[in-house]
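1. A predicted structure for the sequence below; I have some questions about it.
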Amino acid sequence: MAKKKGESWEWLKALFIALIIAAGIRYFMFAPIVVDGESMMPTLHHQDRMIVNKLSYTVGEPERFDVIVFHAPEGKDYIKRIIGLPGDKIEYKDDQLFVNGKKVPEPYLKEFKQILSEGNLTYNFDLSEVINNTTVPDGHVFVMGDNRQHSKDSRNIGPVPLEEVIGEANLIFWPVAHFNVLE
């Protein structure tokens, strides 16, 4: 009897340790997220399930075109693409991105632009028109959804403070047909 009790106790300890490790990984390293809405189409679809890498910006810096998850002002978490980094001057003219005065291609929008029957995917603007500043403020990023005509992003909510960024979302795991690692 004592042997069974000792064995049961060892199993309980192992299970407890496994739960603590799993919770630590979930809380500090990686977390699942469900895409809500169509603001990132065609890259991401409504109800896609992704993994958010919470360590990505603990050990590195955000890069232009990273897809990130952040706490939005309304208390929701948003998923968008980084367009501007701190100090960048951003401008859109004739559906073309200009960063610090240089034309920058956005290959992830090519498919969506071909679908458009008329007009531009992204309306013309510069930062001073949307955030009352000529550059992205220090400690912030300027984000936009890939579905530019139907996205609530930095053009509406302003630049995103880096401390509000949860992490980089770069793995779609469900549905299986959408499985993809974002670059």
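-> Structure's in. What do you need?

2. please make it C-alpha for all contacts and neighbour counts, starting now.
-> OK.

3. the longest strand along the chain: how far from the chain's middle?
-> Criterion DSSP state E: the longest strand present in the chain is strand 165-174. Distance, stretch centre to chain centre, for strand 165-174: 7 Å (C-alpha atoms, centre = their mean, to the nearest Å).

4. let's bring in a second model and compare:
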Amino acid sequence: MDIDRAPRRDARKAPGERPPTIVLAVLLLVTLLAVRLWIVEPLTVASDSMEPAVAQYSTVLMLKPFSREQVAPGALIVFISPEGGTPTLKRVVAVGGQTVAIEDSILLVDGEPMPEPGIDHTRIDGTYFGPVQVPESHVFVLGDNRAGSIDSRDYGSIPLEALLGVVLWP
């Protein structure tokens, strides 16, 4: 009995020819490494100073190339802390030229109360600070957990050149 069979392909490859899956895997690895090095970096939050918005030990994604427009009040930023020199996550509440104060736990920027829906004002009742003016090319940052945060109230405003990136997520 004669059975027609398809011709067998030779499993051997020509010298120097790589299987496409290996090439694709290497390209994917290089792309992911480039994204991690120059574009987006995951960071683990070490403290509870941003709770409840960002829980301690959670991971955030930081966008490294950012514009000044992204560093606006309400933005979460990562910068090198003046105390300890470690990457630190805080919320921008004012930018250069603005005046910041806290009166009985209410944040005032340029004399106007700011809405802060994530802040539990009952935990920080009786807190007073300032007023201080934020220098140009600086930002004033606060932790959402005001009672447990070391922030611009302690070490002053942060120069824009100390910023590492803005938080994309959460």
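-> It's in. Because the structure is predicted, anything quoted here is derived from the model rather than measured.

5. sorry, back to before: check which residues of the longest strand of the first structure are buried.
-> Neighbour counts over strand 165-174 of the first structure (16 or more other C-alpha atoms under 10 Å) mark 165, 166, 167, 168, 169, 170, 171, 172, 173 as buried.

6. which residues in the second structure form strands?
-> 40-44, 59-63, 76-80, 87-95, 99-103, 106-109, 112-113, 128-133, 138-142, 158-159, 163-169.

7. in TSV, list those strands along with distance to residue 15 of the second structure.
-> Below are these laid out as TSV (distance: least, C-alpha to C-alpha, whole Å):
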stretch	distance to residue 15 of the second structure
strand 40-44	38
strand 59-63	42
strand 76-80	49
strand 87-95	48
strand 99-103	68
strand 106-109	69
strand 112-113	72
strand 128-133	69
strand 138-142	59
strand 158-159	56
strand 163-169	46
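
8. looking at the ones you listed, which is nearest to residue 21 of the second structure?
-> strand 40-44 (25.7 Å; C-alpha to C-alpha).

9. where does that closest one end up in the first structure?
-> Aligning strand 40-44 of the second structure against the first structure (TM-score structural alignment) gives residues 30-34.

10. what's the distance between the closest residue to residue 87 of the second structure other than its chain neighbours and residue 44 of the second structure?
-> Counting by C-alpha to C-alpha, 6 or more residues apart in numbering, residue 80 is the residue found nearest to residue 87 of the second structure once chain neighbours are left out, at 4.7 Å. To residue 44 of the second structure, residue 80 of the second structure is 15 Å away according to C-alpha to C-alpha, to the nearest Å.

11. more neighbours, the two?
-> Of the pair residue 80 of the second structure and residue 44, residue 80 is the one with more neighbours under other C-alpha atoms under 10 Å, namely 17 against 14.

12. alignment lookup: that one to the first structure.
-> Checking TM-score structural alignment: residue 80 of the second structure goes with residue 71.

13. which residues does that match contact?
-> By C-alpha atoms under 8 Å, 6 or more residues apart in numbering, residue 71 of the first structure lies in contact with 77, 78, 164, 165, 166.

14. also residue 103 of the first structure?
-> The contact partners of residue 103 of the first structure, taken as C-alpha under 8 Å, 6+ apart, are 96, 97.

15. what does it align to in the second structure?
-> Superposed on the second structure with TM-score structural alignment, residue 103 of the first structure falls opposite residue 113.

16. the lengthiest helix in the second structure vs strand 59-63, what angle?
-> Ranked by residue count and defined by DSSP state H, the top helix of the second structure is helix 20-38. If you take axes from the mean of the first three to the mean of the last three C-alpha atoms, to 10 degrees, helix 20-38 of the second structure sits at 80 degrees to strand 59-63.
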